[in-house]
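A.B. asks: model this:
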Amino acid sequence: MKASREASSFSADSWGSGSSLERDLVLTQEDFARIRQLIYQRAGIVLAEHKREMVYSRLAKRLRHHGLTRFSDYLSRLERQPEAREWEAFTNALTTNLTAFFREAHHFPLLADHVRSRPGPVRVWSAAASTGEEPYSIAMTLSEVLGSCAADAEVVATDIDTEALARAEAGIYPLEQVHKLEAERMRRFFQRGTGRQAGLARVRPELRAMVAFSPLNLLAPSWPVNGPFDAIFCRNVMIYFDKATQAKILERFAPLLKPDGLLFAGHSENFSYITRTFRLRGQTVYTLASSSTPASGR
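C.D. replies: Next up is the predicted model:
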């Protein structure tokens, strides 16, 4: 009964979708070039030329919020105030958050096998946590494989997008998204919303307690995370960086992994030609080149 009362206490207001925007603002080619330069400097994101329409639709909301009609005016304000909070909104707007529970499902049995008999508390870092589906999938996997020892496990979840991270920390998802999970996982790890919250589901407190959320820019000079980790998930984010940036980030991952730790990459990412620090162990799974773990050859 208590869980039912808790499930009906959260708000569904944040799940509305915005309407399409009219073309009433001025975005010149020069403005677009400045935006591409600024987001690269701030977050390492390389915006392709064909992303212009996406940039317009996402940043137009920020211009309207400030009562501006020209992108050039908005960008000048940003450049004059390098510490302004608007930089956070600018970065959030241009960050892509495409994710799902147990996305690239072959990674999670590999994680389970890796941590099954490891000594001491297990620690995993989700370095691009987005709206939370990945770190919660990791936490579910650890809970299933470690049993009562899962209470000592920790999933560190970070992301540059503070809005996405806030949604992740709330742990509230549309029910149709949660319905894609196995029935047992739905019952064990989620509370179903009732009343005004019908159609939503919330991560149960015991699973939520396994995950520690914090904002992190992978380009920042220092990271608010401490290793060592048994595994690092950095999936489908490196594709937005150029190879030089990818190489720097991979080098910084290395000392944060345990000697036999695993680095999970996205299905379209290949680190073999970027750094010698990591070597391919399996399908989009890497280990430190100095590790004695034999490569699978897959």
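A.B. asks: Please count neighbours and contacts with C-alpha atoms only from this point.
C.D. replies: OK.
A.B. asks: what's near enough to touch Phe71?
C.D. replies: Shown in contact with Phe71 (CA atoms under 8 Å, 6 or more residues apart in numbering): Leu25, Val26, Leu27, Thr28, Asp31, Leu63.
A.B. asks: Those in helices, which ones?
C.D. replies: Asp31, Leu63 (DSSP state H).
A.B. asks: Sequence B follows; please return its structure for comparison with A:
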Amino acid sequence: MTTATLAESHSIASSLGSLALGDNEFEFLRDFVYQYCGIVLGEQKRQLVQGRLLRRLRALGLKDFAGYCEILRRDPQGELGELASVISTNVTSFFREMHHYDLLVDELLPRWLEQKKKDGGRLRIWSAGCSTGEEPYALAMVLAEALERTGSKVDARILATDLSPQALEQARAATYALERMGGISEARRQRWFLRGEGAYEGYAQVHPRLRELVTIQPLNLLHDWPMRGPFDAIFCRNVVIYFDKPTKQRLFDRYAGLLEQGGYLFLGHSESMYGLSDSFDLVGRTVYRKRA
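C.D. replies: Prediction:
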């Protein structure tokens, strides 16, 4: 597709202002999103999808939603990440649902590090649906602190994945506005962030030590997973709320297959595994342990 001229872009933007997402296009998008992302778009989401997609149409220089649907038909994978960014809400923060991190610090990390120091094993945590990176870097903070506290040389890593290319770009940049760092204690800000100056005044970047612990990769949870595991813990918080029951069941079964025996799965505060899997026991607030 050729890039629109400035005049053409202005004309397109003006014409898009009153454009409505028609029934045929919305039905196509609903089917497409469910097939490729596992996300159910109800009728109540139509206005939200319409408003967010208008920005994408402007970026692509398209005149209507039919043209966007045609792009999806021709090259589903090429536009999939951008569409996922449009329809999902990347709301996240550092140390969101602090009780999960308390469990890691007080119980799980000391136990895992001690055991792996004895048997030479690896420690692996997966942030599935990492969004813009706050979750995996918060995990890296408590992991790095546990490694320092125990003097452990354990091979420990965090995998962070997401479908949204925009979210992954921010996560890789690891640079955050200071107002987004409210969940971080002053001591941790001093220890794990580099304060920006000049053009970066008002921002801070994650310390290289933490960035070394985190591997960031694109991944569609509905497609093949290249990693073999096993993982000691998987964080999949505020992700499955978008999925229907069969998709959740398949996802939880796949998580169970990648977790260590006795490994932990962390869900979001409004999510539950009740009636969806026989592979886990509820052991805390939205914390599940894989059965032996």
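A.B. asks: coming back round to it: from the contacts of Phe71 of structure 1, which two are the most distant?
C.D. replies: Using CA to CA, the pair of the contacts of Phe71 of structure 1 lying farthest apart is Thr28 and Leu63, separated by 14.4 Å.
A.B. asks: Looking at the two, which has the bigger crowd around it?
C.D. replies: Comparing Thr28 of structure 1 with Leu63 by other CA atoms under 10 Å, the one with more neighbours is Leu63, at 17 against 12.
A.B. asks: Tell me how far the more buried one lies from Ser130 of structure 1.
C.D. replies: Applying CA to CA, to the nearest Å, the value for Leu63 of structure 1 to Ser130 of structure 1 is 24 Å.
A.B. asks: How about Ala220 of structure 1?
C.D. replies: 18 Å.
A.B. asks: who has more neighbours, the two?
C.D. replies: Ranked by neighbour count (other CA under 10 Å), Ala220 of structure 1 and Ser130 place Ser130 first, with 27 against 11.
A.B. asks: That one is in contact with Ala100, isn't it?
C.D. replies: No: counting by CA atoms under 8 Å, Ala100 is not a contact partner of Ser130 of structure 1; they are 9.8 Å apart.
A.B. asks: ranges for the strands of the stretch 1-150 of structure 2?
C.D. replies: With strands called from DSSP state E, counting those that start in this stretch, the stretch 1-150 of structure 2 shows them at 123-128.
A.B. asks: no wait, the stretch 151-292 of structure 2
C.D. replies: Using DSSP E, counting those that start in this stretch, the strands found in the stretch 151-292 of structure 2 span residues 156-162, 175-177, 193-195, 203-206, 214-218, 231-236, 259-267, 280-284, 287-290.
A.B. asks: Now the fifth one on structure 1. Mean distance?
C.D. replies: What it means is strand 214-218 of structure 2. Following the fit onto structure 1, the mean deviation recorded for strand 214-218 of structure 2 is 0.4 Å by mean CA distance after the TM-score superposition for structure 1.
A.B. asks: Also the longest one?
C.D. replies: Superposing on structure 1 and averaging over aligned pairs (mean CA distance after the TM-score superposition for structure 1), strand 259-267 of structure 2 comes out at 0.8 Å.
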